[in-house]
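[1] give me a 3D structure for the following:
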Amino acid sequence: MNQGIEVIGLYVRDQEEARAFYVDKLGFRVHTDVRNGDYRWLTVQHPDQPSFQLGLFLPGPPMHDAATAQALQALVAKGAMPPMVLTVADCRAAYDRMLGHGVEFTQEPVDRYGTVDAGFRDPSGNGWKMIQARR
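    I've put the predicted structure just below:
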C-alpha cells in the first residue's frame, strides 16, 4: 500500500489574499479551488513539487466554532504557529526577487550552519524559513 502526505494546511485570514501571495509573489500555482456553500477548499503547489499541496484554509465551519476560529486567527497573526520551510537554490537571489515582489521579511539572509537562510511571513502572519539547499 502506498502512503504519503499530500496536503499540509495553513490557516489564513483571507483565502484570496493568501492565493495572491503564494501564486503572485512566491511562484506557486493553484492546484484546487472549489467551493461547497461558504466552505472553500483552496490548495497551491510549488512548481517543483507537483505531488505536494499547501492548503490555504480559513479557521471556522465545518471544522471549528466561531470562538475557536477567532482564537486560531489570533495565534496565526501573532506568528505563533510553527514555521514552514522553503528550500531554494540561492537564498540571496530568492530574497532579492521576493523582496521586489513585496514579501515582508523578518530576517535578511545570513550564513550559518554551512548554508544561508532568511525568514519571512505571509499576509496572515504564518512564518517561513527560506533555506539555501546545500550543494
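[2] could you use CA atoms for every contact and neighbour count after this?
    Fine.
[3] which residue ranges of this protein form helices?
    Per DSSP state H, the chain carries helices over the ranges 15-20, 66-77, 91-100.
[4] could you also give me the structure for this second sequence? I'd like to compare it with the first:
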Amino acid sequence: MDVKLSQCFIAVDDHDKALAFYRDVLGLEVRNDVGFEGMRWVTVGSPLQPDVEIVLEPPAANPDFSPADRQAMAELLAKGVLRGVIFSTEDCDALFSRVEASGAEVLQEPMNQPYGVRDCAFRDPAGNLLRFTERPRS
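    Next up is the predicted model:
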C-alpha cells in the first residue's frame, strides 16, 4: 500500500500567537489561512516537506459540538493535554536555543535518550506538547 501522512491538526486558541511561534520561531511556511463561520484554520508546513501540512485549528472546530463540549475542549487545551507533535531536526541544541529565546515554556532541555535520539520539549503558545528529536549521525 502507498499510505503517507498528509495533514495533522493542532488545536490553538489564538491563531496570531500560534503563527508567531510556528512561522517566526520554527520557520514553517504558511500555506493557507481560511476563515469560515467565525472560525479560522491556518495551514503551515516545513519547506523541507512540501507534502506534509499542519493545520492550526480552533479547539472545538466540529459544528456539532454542544456548548458544553466546546467548554470541555477549551479546558483541555488550557491544561495542555489535547495533542502533541514530534518534529525532527538536525541540531537539537541550536533549535532549543532559538525556541527558548522566544519565551516558549521549556518542558525538557536537550538530552540523549536511551532509545537513541537527542531531544527536547516545549509547549506552544496554546499549551500543546512539542518534541524535537535529533537522530544520531551515522
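[5] what's the TM-score here?
    The TM-score (TM-score structural alignment, normalised by the length of structure 1) is 0.88; 135 aligned residues with a CA RMSD of 1.9 Å.
[6] quick one on the thing from earlier: residue 45 of structure 1 is nearest to which of the helices of structure 1?
    Residue 45 of structure 1 lies closest to helix 15-20 among the helices of structure 1, at 10.8 Å (CA to CA).
[7] list the helices and strands the closest one packs on?
    Contacts defined by 3 or more CA pairs under 8 Å, 6 or more residues apart in numbering; DSSP states H and E place helix 15-20 of structure 1 against strand 53-57.
[8] the strand it packs on maps to which residues in structure 2?
    Per TM-score structural alignment, the counterpart of strand 53-57 of structure 1 in structure 2 is residues 53-57.
[9] superpose on structure 1 and give me the mean offset of that stretch.
    Its aligned residues in structure 1 lie a mean 0.7 Å from stretch 53-57 of structure 2 after superposition (mean CA distance after the TM-score superposition for structure 1).
[10] just how off-centre is that stretch within its chain?
    How far stretch 53-57 of structure 2 lies from its chain's middle: 8 Å, per CA atoms, centre = their mean, to the nearest Å.
[11] equivalent analysis for stretch 58-69 of structure 1, please.
    20 Å.
[12] repeat that for stretch 108-118 of structure 2.
    Distance, centroid of stretch 108-118 of structure 2 to centroid of chain: 19 Å (CA atoms, centre = their mean).
[13] which residues in structure 2 form strands?
    Taking DSSP state E, the strands of structure 2 run over residues 7-11, 29-36, 39-45, 53-57, 84-88, 105-112, 118-123, 129-134.
[14] got those as TSV, with mean neighbour count columns?
    Converted to TSV, the strands of structure 2 look like this (neighbours: other CA atoms under 10 Å):
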stretch	mean neighbour count
strand 7-11	17
strand 29-36	12
strand 39-45	19
strand 53-57	21
strand 84-88	13
strand 105-112	15
strand 118-123	21
strand 129-134	20
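[15] with distance to residue 96 of structure 2 added, can I get the ones you listed in JSON lines?
    Output for the strands of structure 2, formatted as JSON lines (distance: least, CA to CA, whole Å):
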{"stretch": "strand 7-11", "distance to residue 96 of structure 2": "21"}
{"stretch": "strand 29-36", "distance to residue 96 of structure 2": "19"}
{"stretch": "strand 39-45", "distance to residue 96 of structure 2": "19"}
{"stretch": "strand 53-57", "distance to residue 96 of structure 2": "21"}
{"stretch": "strand 84-88", "distance to residue 96 of structure 2": "12"}
{"stretch": "strand 105-112", "distance to residue 96 of structure 2": "7"}
{"stretch": "strand 118-123", "distance to residue 96 of structure 2": "7"}
{"stretch": "strand 129-134", "distance to residue 96 of structure 2": "8"}
